[in-house]
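Engineer: quick one: sequence plus predicted model below, questions after.
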Amino acid sequence: MLEVLVWMAKVESALARSLGHNSASSSSETARRLKKVSRRKRVLARSMLSAASRIRAGSIRAPLLAGLKSLRDDIDDSLSFLVTAIESGLDGAELGEALAVHECLKWNNVILALGGPVRDSFPEGVSMLVAAQRHKRAVESFLELGGLPQSLFRLRAADPVWRERLLLIGEFGPALRQGFRGESLVEAASGKDAIERLRERYYGAVLADEDLPDFKASELCRKASRIFPGIEDRFLFLYGGLEKKGKLPGPGKGMRRLHKSASKEKILEEVGLILDR
């Protein structure tokens, strides 16, 4: 595992540099999304190197991956092709498709293979799995906002290595719930139910309807912050209207909120930003 982590860190770092350079010459929206993917790749690379250092320092006996030689050859070839294509000016749908092929190859053959051994025998490396899942989410966001549904489906269909805990408070349709495939969902019908769930565990993100029958949004945040100080920054509220002067109702400055008419994709993106904090 040590050798695999060091090698994969080099792969992610190389592609991060290439994507970062490409973003400088792309349109503003594409550049923003490319920078996010590049940034997540750098975080993942550092997390892999940190896990490798802990394995080396602790003399941890980590299991080997089967077929490593052929995997390395395939992934290195894919990386070389992708970097060359980016440097030659590949952009748009072509870039998205090439990136999706490369990411699926790594995820299905290496990242998923690392997930079980890390969770079972190397709990100190779980932060690397969290970084890997957040990196995958950034790539999915790039593909989704780029209008590449087929490429997105192949990557999103892959199993996660880490499930973030997400609390839904209020009534939400099945389409939105299904969008959180990589997260462990817990639902609460009311503010009171939500507080009970929060007393049991911490959540990486909380999506709440502002029009709850028992609590106002501000009261819900106050009660939640007494249990986990700072968790109010993990809330995203959905509101249903505007005040007369166009101000958004809600619990105060800095709180994330969206109108209930926002698209599923927009809501998923905002929740992703909270989980990535």
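Structural biologist: Looks like it arrived, so ask away. Numbers count the residues shown, from 1 in each chain.

Engineer: please count neighbours and contacts with C-alpha atoms only from this point.
Structural biologist: Fine.

Engineer: dead centre of this protein: give me the residue that sits there.
Structural biologist: Within the chain, the residue whose C-alpha comes closest to the C-alpha centroid is Arg134; the distance, by C-alpha atoms, centre = their mean, is 2.9 Å.

Engineer: what separation do you get for it and Glu164?
Structural biologist: To Glu164, Arg134 is 10 Å away according to C-alpha to C-alpha, to the nearest Å.

Engineer: what do these two both touch?
Structural biologist: Between them, Arg134 and Glu164 share the neighbouring residues Leu275, with contact defined by C-alpha atoms under 8 Å, 6 or more residues apart in numbering.

Engineer: what is the burial count for Met255?
Structural biologist: Using other C-alpha atoms under 10 Å, Met255 has 15 neighbouring residues.

Engineer: pretty sure it contacts Ile231?
Structural biologist: No - assessed by C-alpha atoms under 8 Å, Met255 is found out of contact with Ile231, at 11.1 Å.

Engineer: does anything pack onto the helix or strand where Arg134 lies? Which helices or strands?
Structural biologist: Here Arg134 sits within helix 126-145, counting by DSSP states H and E. Helix 126-145 makes packing contacts with helix 28-58, helix 92-106, helix 112-121, helix 149-156, helix 264-275 when contacts are defined by 3 or more C-alpha pairs under 8 Å, 6 or more residues apart in numbering; DSSP states H and E.

Engineer: before we go on, here's another structure to hold up against the first:
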Amino acid sequence: MVYNIRMKELIRWLIEMEERAEKVYTKASAAFSGDKELSDFFKGLSVEEASHRAVIEKAAGLIRGMDIVMPITVDEAARDEVAGHFARCERLMAEEPVDSIAFFECVVFAEFSEWNDIFLYVINRLKPQSSEFVQAAVYIQHHKRRLEDFIEGREELKGLLERIKGLPRVWEDSILVVEDDEDIRGLLKEVLVSDGLVDTAGNGREGLDKIAGRYYSVILSDWDMPVMNGMELYKAAVAKYPGIGERFIFFTGGLDAGRGEFLQNNGLKFLSKPASVREIRKAVAGVLSS
């Protein structure tokens, strides 16, 4: 059972790190209370860390009695490095006034350290046990995306962006484009390639097969297609994968009363053809960040 013991050790360590991050971000929210935007941002990070901890605690419950093969572990140097980032954050919080740029730098290196790499590794090992662990990997990357977006919006922090760009992602969003027109399909792929890995399908049946084999953060689908149309794809996907409807965006050339009623009744997002590149990317970004 030595491998299972190592998995348990990893999970205990991850729980400790998530708890520590949650406390650091809660303190940061209070320390930056004079800047509402900054304070609210760290409050949000704290809530997300609490959610990550809950997922890992569920993992701890799932592995009881299981013999999970674990070929790697976290050495002391890696643990010390992650702990060192948080220790520095805590020291900076004790200063008056808090240096927001130095603090953010510390947060960036903590968030992009082996801490989240190991988090992803553990939940990937447990994905067959629950789809919740697939979602957790997505949430980790979106958590980082929000950090990047916030830094980009603060002039005094933009110097950190180049450092972030050189750090690895734990999750690359996958986008599925379902469109029967080959030219439109190719254009949409080119438009969205900077937002993630883009797969394409020429009709709803092909799209459903793709969905069965991979988690897609966004599904951008035409309505009128041969073999299986967009509505049929949506219904089949939702029947198999509850909750997937939130990730659909319909790209449709005509919105008659019946079609509009279906979209409204199901709370579905849609774009009308023609739509600008900016509108398409904005709609996709909205789903990615939700």
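Structural biologist: Everything's here; your move. The structure displayed is predicted, hence computed values, not measured ones.

Engineer: give me the TM-score for this pair.
Structural biologist: The TM-score (TM-score structural alignment, normalised by the length of the first structure) is 0.69; 258 aligned residues with a C-alpha RMSD of 4.2 Å.

Engineer: and of the helices and strands packed on helix 126-145 of the first structure, who's closest to Ser184 of the first structure?
Structural biologist: Ser184 of the first structure sits nearest to helix 264-275 of all those, at 12.3 Å, using C-alpha to C-alpha.

Engineer: and that closest one, what does it pack against?
Structural biologist: The criterion is 3+ C-alpha pairs under 8 Å, 6+ apart, and the helices and strands that helix 264-275 of the first structure contacts are helix 126-145, helix 174-179, strand 205-209, strand 235-239.

Engineer: and those as JSON lines, adding distance to Arg40 of the first structure?
Structural biologist: Below are those laid out as JSON lines (distance: least, C-alpha to C-alpha, whole Å):
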{"stretch": "helix 126-145", "distance to Arg40 of the first structure": "5"}
{"stretch": "helix 174-179", "distance to Arg40 of the first structure": "21"}
{"stretch": "strand 205-209", "distance to Arg40 of the first structure": "19"}
{"stretch": "strand 235-239", "distance to Arg40 of the first structure": "22"}
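
Engineer: out of the ones you listed, which one sits most buried?
Structural biologist: Stretch with highest mean neighbour count among these: strand 205-209 (a mean of 25; mean count of other C-alpha atoms under 10 Å).

Engineer: average offset between that one and the second structure?
Structural biologist: Once fitted to the second structure, strand 205-209 of the first structure is off its aligned match by 3.4 Å on average (mean C-alpha distance after the TM-score superposition for the first structure).

Engineer: which strands or helices does the longest helix along the second structure pack on?
Structural biologist: Looking across the second structure with DSSP state H, the single longest helix is helix 2-31. For helix 2-31 of the second structure, the elements it packs on are helix 36-62, helix 76-93, helix 114-126, judged by 3+ C-alpha pairs under 8 Å, 6+ apart.

Engineer: residues making contact with the helix holding Arg134 of the first structure?
Structural biologist: Among residues not part of helix 126-145 of the first structure, those counted as contacts by C-alpha under 8 Å, 6+ apart are 33-34, 36-37, 40-41, 43-44, 47-48, 51, 96, 100, 111, 115, 118-119, 149, 151-152, 155-156, 160-162, 269, 272, 275-276.

Engineer: which among these end up buried?
Structural biologist: Burial of those was assessed by neighbour count (16 or more other C-alpha atoms under 10 Å); the buried members are 33-34, 36-37, 40-41, 43-44, 47-48, 51, 96, 100, 111, 115, 118, 151-152, 155-156, 160-162, 269, 272, 275-276.

Engineer: now the aligned partner of Leu147 of the second structure in the first structure: how far from Pro213 of the first structure?
Structural biologist: In the first structure, the residue paired with Leu147 of the second structure according to TM-score structural alignment is Phe142. Phe142 of the first structure is 37 Å from Pro213 of the first structure, where distance means C-alpha to C-alpha.
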